[in-house]
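K.L.:
After the sequence you'll find the predicted model.
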Amino acid sequence: MSTSFEEVRLRLPHIELAAHLFGPEDGQPVIALHGWLDNAMTFARLAPKLQGLRIVALDLAGHGHSDHRPAGGSYAIWDYVHDVLQVAEQFGWQRFSLLGHSMGAIVSVLLAGAMPQRVERLALIDGLIPYTGEADTAPTKLGEALLAQLALADKRKPVYAQIERAVAARMQGVGAVSREAAELLAGRGLMPVPGGYTWRTDARLTLPSPLRLTKAHAAAFVHAVQCPVSLVLAEQGMMQAQSGLTELLAGLPFSVQSLPGGHHLHLDDEAGAQSVADCFNPFFLAP
């Protein structure tokens, strides 16, 4: 697979992020956001198939080649929203669209709901709202998160003697992927260490959330979105079994299409990437 992109580093006021730039400089401005524990290579197949867009595919903080949060920091999902807004500010984009997969789709919805005046369109792949939690479980969940933070110092990331072993592990990871997809993600996500290779991702990304939005919070963000939305659901993805999805989408003017494939259908193979592009190209070209 041959992919043409420009590698850049974005020095934001609070952190430095890495990104891939796709498409013509005068294309429609789009910020692309990957899923949890992935990186910018998740858009390696899809981005070249999208027409007339200037895509900034980020490595989100703690992922890929981007900086980790400072010591004592955390990875609350709304902090990613702030990062994305700062990226738009750096490019001088007052209006821009968002292309998000999984966690990246969730971040996109939060930003579009919170600042609808800034977001032109949302193109979402197998993601919409975060895992939620209700008030009665909050004390227990916070306690679990605090214990996990205390135990983090004694945990070590896995070290793989060969890259092929890391690829095999990623194929079976959260949101299982094809070998080619795992190779793309691992190529950007691994770094050499004594004894082999390990993931660049910040170990704090695996900590449980100390606080979650309630279902009412999540629904409020979805209903606050004012821009056009195209949502692609994977038939063998992670959202099909999500309870309450049909009710949440009922009555909303979202374009929703279900396509064959798994959670990473846009990356697993060229056919899946093309099918997603066939959904999004007319969406971005619409007046």
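P.N.:
That came through, no problem. Numbers count the residues shown, from 1 in each chain.

K.L.:
Every contact and neighbour count from this point should use C-alpha atoms.
P.N.:
OK.

K.L.:
ok, which stretches of the protein are strands?
P.N.:
Counting by DSSP state E, residue ranges of the strands within the chain are 6-11, 16-22, 28-33, 53-58, 96-101, 119-125, 190-193, 196-199, 229-236, 255-262.

K.L.:
Centre of the chain to the first one, how far?
P.N.:
Relative to its chain's centre, strand 6-11 lies at 18 Å (Cα atoms, centre = their mean, to the nearest Å).

K.L.:
Packing partners of that strand?
P.N.:
Taking 3 or more Cα pairs under 8 Å, 6 or more residues apart in numbering; DSSP states H and E as contact, the helices and strands that strand 6-11 lies on are strand 16-22.

K.L.:
Check the last one too.
P.N.:
Counting contacts by 3+ Cα pairs under 8 Å, 6+ apart, strand 255-262 packs against strand 229-236, helix 270-285.

K.L.:
Out of the ones you listed, which is the most enclosed?
P.N.:
Highest mean neighbour count among these (mean count of other Cα atoms under 10 Å): strand 229-236, with a mean of 21.

K.L.:
got the angle between that one and helix 270-285?
P.N.:
For the pair strand 229-236 and helix 270-285, the angle between their directions (axes from the mean of the first three to the mean of the last three Cα atoms, to 10 degrees) equals 160 degrees.

K.L.:
which outside residues touch strand 229-236?
P.N.:
121-127, 239-240, 253-263, 265, 276, 279-280, 283 (Cα atoms under 8 Å, 6 or more residues apart in numbering).

K.L.:
putting a second one here so we can go through both:
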Amino acid sequence: MVSSHEIRFTLPSIEIAGKVWGEPGGLPVIGLHGWLDNAATFDLIGPQLSKVHLVALDLPGHGLSDHLPAGGYSLWQQAATVLQVANDLGWKRFALLGHSMGGIISCILSGTLPQRLIGAAMIDGLLPVTGEAQDAPRQMARFFEASQALAGKRKPVYDSADKAVSARVLGGTSSISRGAAAMLVERGLMPEQGGWTWRTDPQLMLPSPVRLTFEHAIAFAEAISTPTCLVLANQGVMAKHPLLMERIDSFGHIQTHRLEGGHHLHLEEQAPIVATIIDSFFQTLA
């Protein structure tokens, strides 16, 4: 089994941390985790990818990476960080491996910069949560109101890491096994007042100031011209949106695999199957 090592990138305005599997010379792949997760999301499938040089990032505000200044986070800010990391690595062309939010970022980059992308594999993530144009003023108001209230909020402090794991299992927006949560929590905690609290930037909990319309989101997916593989969880977050799933079925240019399991199926029992699918896809790119 391939072991990992830590890596850090000193970018113009932020320090980014990550984990690396494989050696230079393999297919260059940047790994992108989901919202509130971190690079440990690939701890099970990363070692199973052959002839791949996987650099899995802690995106800004997550894991061991720095936080962004006040003003919130956006998908395009995170995508810009991915490009900065690729440039720092000297990778003119590279592939992406994204889970959830990381899959959405992969879709945005694939749809906009095909000249940089070799291909992308996505796990239960492709299109962002969308909104209607007429709802934009209220959505922006929600962001401003929540931003103003953020200063008075304090992160929870747990007297043991095990209690933080329990909080992650019970408090997530999607179901997750205790084992999967433990892998993510280990990288997501820091000491605080004799206990433990989240490293995650509280700004990540703010509502998005702007949401793309459904038409905007679909346009990014339809613009993808590089090889793309999508692994969907039958009990995942995307399966809850029939209209979205129906549209995905119409994307003949995206290789789609449906598996039993929840949103974090790549960290749970289905991890070996997910790894096999993605490894096979990456071999076709190599």
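P.N.:
Yep, that arrived. Computed from a predicted structure; not experimentally measured.

K.L.:
Buried only: go through the contacts of strand 229-236 of the first structure for me.
P.N.:
Among the contacts of strand 229-236 of the first structure, the ones that count as buried by 16 or more other Cα atoms under 10 Å are 121-127, 239, 259, 261-263, 265, 276, 279-280, 283.

K.L.:
you'd agree residue 175 of the second structure is up against residue 263?
P.N.:
Yes. Using Cα atoms under 8 Å, residue 175 of the second structure is in contact with residue 263, at 7.1 Å.

K.L.:
And for residue 130 of the first structure, the neighbour number?
P.N.:
Look at residue 130 of the first structure: counted by other Cα atoms under 10 Å, it has 19 neighbours.

K.L.:
And it? What does it align with in the second structure?
P.N.:
With TM-score structural alignment as the criterion, residue 130 of the first structure lines up with residue 128 in the second structure.

K.L.:
Find the nearest non-adjacent residue to that match, please.
P.N.:
With Cα to Cα, 6 or more residues apart in numbering as the criterion, residue 128 of the second structure has its nearest non-adjacent residue at 6.0 Å, and that residue is residue 104.

K.L.:
Enumerate every residue touching that neighbour.
P.N.:
Taking Cα under 8 Å, 6+ apart as the contact definition, residue 104 of the second structure lies against 75, 98, 125, 126, 127, 128.

K.L.:
excluding its backbone neighbours, what's nearest the fourth one?
P.N.:
Sequence neighbours aside, residue 104 is the residue nearest to residue 126 of the second structure in space, at 4.5 Å (criterion: Cα to Cα, 6+ apart).

K.L.:
And the fifth one, by the same measure?
P.N.:
In space, residue 127 of the second structure comes closest to residue 104 once its chain neighbours are excluded; the distance is 5.2 Å by Cα to Cα, 6+ apart.

K.L.:
In the first structure, what residue corresponds to that neighbour?
P.N.:
Under the alignment defined by TM-score structural alignment, residue 104 of the second structure is paired with residue 106 of the first structure.

K.L.:
Next one: that match from residue 131 of the first structure, what distance?
P.N.:
Shown here: residue 106 of the first structure relative to residue 131 of the first structure, a distance of 10 Å by Cα to Cα, to the nearest Å.

K.L.:
Please apply the same query to residue 238 of the first structure.
P.N.:
Between residue 238 of the first structure and residue 131 of the first structure the distance, using Cα to Cα, works out to 12 Å.

K.L.:
of the two, who's got more company?
P.N.:
Here residue 238 of the first structure and residue 131 are compared on neighbour count by other Cα under 10 Å; more neighbours surround residue 238, at 17 against 13.

K.L.:
Surely that one is in contact with residue 263?
P.N.:
Yes. With contact taken as Cα under 8 Å, residue 238 of the first structure and residue 263 are classed as touching, separated by 6.0 Å.

K.L.:
Any chance you could list residues touching both of these two?
P.N.:
Here residue 238 of the first structure and residue 263 have 126, 175 as joint contacts, going by Cα under 8 Å, 6+ apart.

K.L.:
can I assume the match of residue 130 of the first structure is in contact with residue 215?
P.N.:
No. Contact criterion Cα under 8 Å: residue 128 of the second structure and residue 215 do not qualify, at 11.3 Å.

K.L.:
Would you map the helices across the stretch 101-250 of the second structure?
P.N.:
Applying DSSP state H, counting those that start in this stretch to the stretch 101-250 of the second structure gives helices spanning 101-112, 136-150, 161-171, 178-188, 214-222, 242-249.

K.L.:
for the second one, packing partners?
P.N.:
The one in question is helix 136-150 of the second structure. Other elements packing on helix 136-150 of the second structure under the criterion 3+ Cα pairs under 8 Å, 6+ apart are absent; no helix or strand qualifies.

K.L.:
Return the set of buried residues in it.
P.N.:
Residues of helix 136-150 of the second structure classed as buried: 136, 139, 143, 144, 147 (neighbour count, 16+ other Cα under 10 Å).

K.L.:
Now distance to residue 181 of the second structure too, for those residues, in a markdown table please.
P.N.:
Written out in a markdown table, the entries for the buried residues of helix 136-150 of the second structure read as follows (distance: Cα to Cα, whole Å):
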| residue | distance to residue 181 of the second structure |
| --- | --- |
| 136 | 34 |
| 139 | 30 |
| 143 | 28 |
| 144 | 31 |
| 147 | 28 |
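
K.L.:
quick one: which of these is nearest to residue 28 of the second structure?
P.N.:
For residue 28 of the second structure, the nearest member of the buried residues of helix 136-150 of the second structure is residue 143. The distance, counting by Cα to Cα, is 36.6 Å.

K.L.:
mind checking what that closest one lines up with in the first structure?
P.N.:
For residue 143 of the second structure, the residue aligned by TM-score structural alignment is residue 145.

K.L.:
pretty sure its match contacts residue 209?
P.N.:
Yes. Residue 145 of the first structure lies in contact with residue 209 (Cα under 8 Å); the separation is 6.3 Å.

K.L.:
and the counterpart of residue 264 of the second structure in the first structure, what is it in contact with?
P.N.:
With the correspondence set by TM-score structural alignment, residue 264 of the second structure lines up against residue 264 in the first structure. In this structure, residue 264 of the first structure makes contact with 175, 176, 177, 237, judged by Cα under 8 Å, 6+ apart.
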